[in-house]
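Enquirer: Sequence first, then the predicted structure, then my questions.
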Amino acid sequence: MDDLGFNKIAGAVLATGLGIMILMKLPAILMPDADESIAYKVGPIETTTVEADVDLPFPQADWVAAMDAAKGAKVFKKCTSCHNVEDGGANGTGPNLYAVVGADKASHADYSYSAALDALPGEWTYENLDGYLEKPSAYAPGTKMNFIGLKKPADRAAVIEYLRVNGSQSLAKPEPAVAELEISTPLEEPIVETEQSMEEPPVDVTDETVVEPTE
């Protein structure tokens, strides 16, 4: 091979190498501010726990477990200035509460109730008593009972049990209520059946020209 042929080959190799280098540097030249950070990162998936507010039915197991007559007698001492639980006991500033659990509201004889309590329908169920003892003025706006209420559910449950054993023993303790969760399932999309055409597809018929051989 002469020098001219060698120079041509060497020049071609150098030109190819230079072209590759230019192609490798071209993105950095054209986009100098490009972000070189990793676009995708492999790692643990972060999960978020969403707590939904659920209104639990009354009573829950902890409320039933707190129904302690002995403790209720101690808490009831806050009420003795207005009420008593003696069988046949006299009314005080408030009505006698013997056998009040399960009785009709505002039904104790010889006591003048406020219009707010007279207007309340129904019975003194466990749930109604719990709501009333929590805050009387909120449960029956306008009531004459000037009592701030029992804020602790356990105290209310204990007092109600104390009232139950004083005249309402025939009324059984409540069973803990079980929350029922509604689970909705997405509706399936209706399946639309289409009738396929029974017609046969048209046949492309090409005229054939018969060419007879010539002698």
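Expert: Nice, I can see it.

Enquirer: contacts and neighbour counts: CA atoms only from here.
Expert: OK.

Enquirer: ok, which stretches of this structure are helices?
Expert: 3-30, 61-65, 69-75, 115-118, 126-134, 136-139, 153-164 (DSSP state H).

Enquirer: Can you say which of the ones you listed is packed in most?
Expert: Compared across the helices of the chain, helix 153-164 shows the largest average neighbour count, a mean of 24 (mean count of other Cα atoms under 10 Å).

Enquirer: From the rest of the structure, what touches that one?
Expert: 63-64, 66-73, 75-76, 85, 97-101, 126, 129-130, 133-134, 150, 171 (Cα atoms under 8 Å, 6 or more residues apart in numbering).

Enquirer: S137 and T143, how far apart?
Expert: 6 Å (Cα to Cα, to the nearest Å).

Enquirer: Same check on S168?
Expert: Where T143 is concerned, S168 sits at a distance of 24 Å (Cα to Cα).

Enquirer: Please apply the same query to V178.
Expert: 33 Å.

Enquirer: And V101, by the same measure?
Expert: 19 Å.

Enquirer: Comparing those two, which shows the higher neighbour count?
Expert: Applying other Cα atoms under 10 Å to V101 and T143 shows that V101 carries more neighbours, namely 25 against 17.

Enquirer: Below is structure B, check it against A:
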Amino acid sequence: MDDRNNTIAGWVLFGGIAALGLSIVTGMYFAPHRPETMGYVVEGVEQEGEAGGAEAEPPIAAFLATASAARGEAQFKKCAACHTVTPGGANGIGPNIYGVLGKAHGHLPNFQYSDALKSVPGNWDWDSMSAWLKSPKSYAPGTRMSFAGLSKPQDRADLLLYLNAQGSNLPVPPPPAEEAAEEEPANAVEAVDDVAVSEEAPAGGSPAGAASVGLPTGATTDQAAKGN
């Protein structure tokens, strides 16, 4: 009888071990994996390899020159579910952001900002607001804001121009000096062309300075041609 019970217990133990092993194997086989190529791009979510290999993004001032407040108003519709942008507007899930540019982080006394955002020093300027709109969680780790962000700098520039017109009216920064320097080669070419024109020969004569080069005092060009 004892042998029979031991045999049954052994088979039960074996079955349990086999079931456990099978569940581990199937779990490994059917575990979710990120596909090598994303089927579609979710705005604000970086694909693998983008952060390390992408070139540094130009400052937001480079995009403000071509920004449009009208396009920015359309971008603000993504924010309107949580924020108001009217004078004295009520707070929602997020604070009222009328006149926010130029103000300190967490400046409204009647809104409970996250400690993560309140701990960020300085004021909301063009660059800091652009960084926040690009990735709130990267700008202030621990923030309660769940917005994924605007990955395209031109979209952020449009939105910033619109927000600035809503009670802030900060001076729009000029394009970076690098962009202004790109115009210098064209100006240099024009200057060279001017010099070339000034050295052209007068009507009916030789180029300026050519008649006197290598000629003795009082010699003519005809004498020079005959070997003096």
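Expert: Here it is on my side, so go on. For clarity, every value in this text was computed on a predicted model and none was experimentally measured.

Enquirer: Could you find the counterpart of I22 of structure 1 in structure 2?
Expert: Under the alignment (TM-score structural alignment), I22 of structure 1 pairs with no residue of structure 2.

Enquirer: quick check: longest helix of structure 2.
Expert: helix 2-29.

Enquirer: need the next SSE after it, C-terminal direction.
Expert: helix 50-53 (DSSP states H and E).

Enquirer: So which bits of that next one are buried?
Expert: By neighbour count on 16 or more other Cα atoms under 10 Å, the buried set for helix 50-53 of structure 2 is empty.

Enquirer: Figure out how far that helix is from the centre of its chain.
Expert: Centroid displacement of helix 50-53 of structure 2 relative to its chain, using Cα atoms, centre = their mean, to the nearest Å, is 13 Å.

Enquirer: packing partners for that helix?
Expert: Contact partners of helix 50-53 of structure 2 among helices and strands, from 3 or more Cα pairs under 8 Å, 6 or more residues apart in numbering; DSSP states H and E: none.

Enquirer: what's that helix in contact with?
Expert: For helix 50-53 of structure 2, contacts defined as Cα under 8 Å, 6+ apart pick out no residues.

Enquirer: tell me the contacts of the closest residue to F147 of structure 2 other than its chain neighbours?
Expert: Nearest residue to F147 of structure 2, sequence neighbours excluded (Cα to Cα, 6 or more residues apart in numbering): P136, at 7.0 Å. Taking Cα under 8 Å, 6+ apart, we find P136 of structure 2 in contact with T143, M145, S146, F147, A148, G149.

Enquirer: how about a cut-off of 10 Å?
Expert: The neighbours of P136 of structure 2, taking Cα atoms under 10 Å, 6 or more residues apart in numbering as the test, are L117, M129, S130, G142, T143, R144, M145, S146, F147, A148, G149, L150.

Enquirer: which one of these is nearest N6 of structure 2?
Expert: Using Cα to Cα, G142 comes nearest to N6 of structure 2 of those, at 57.6 Å.

Enquirer: you'd agree D127 of structure 2 is up against E57?
Expert: No - the criterion here is Cα atoms under 10 Å, and D127 of structure 2 misses it with E57 at 12.0 Å.

Enquirer: and I148 of structure 1, how many neighbours does it have?
Expert: Using other Cα under 10 Å, I148 of structure 1 is surrounded by 12 other residues.

Enquirer: Tell me how far K78 of structure 1 lies from P153 of structure 1.
Expert: Applying Cα to Cα to K78 of structure 1 and P153 of structure 1 gives a distance of 16 Å.

Enquirer: same question, L97 of structure 1
Expert: The spacing between L97 of structure 1 and P153 of structure 1, counted by Cα to Cα, is 20 Å.

Enquirer: How about A106 of structure 1?
Expert: Separation of A106 of structure 1 from P153 of structure 1 (Cα to Cα): 23 Å.

Enquirer: before we move on, what about E180 of structure 1?
Expert: For E180 of structure 1, the distance to P153 of structure 1 - Cα to Cα - is 22 Å.

Enquirer: Ok, A172 of structure 1 next?
Expert: Taken as Cα to Cα, the span from A172 of structure 1 to P153 of structure 1 is 19 Å.

Enquirer: A12 of structure 1 too?
Expert: Distance from A12 of structure 1 to P153 of structure 1, by Cα to Cα: 92 Å.

Enquirer: Same check on A116 of structure 1?
Expert: 24 Å.

Enquirer: ok, now S137 of structure 1?
Expert: 17 Å.

Enquirer: Just to check, Q112 of structure 2 is in contact with G94?
Expert: Yes - here Q112 of structure 2 lies in contact with G94, judged by Cα under 10 Å, at a distance of 9.1 Å.

Enquirer: Mind checking which of the two has more residues around it?
Expert: Neighbour count, other Cα under 10 Å: between Q112 of structure 2 and G94, G94 has more, with 18 against 11.
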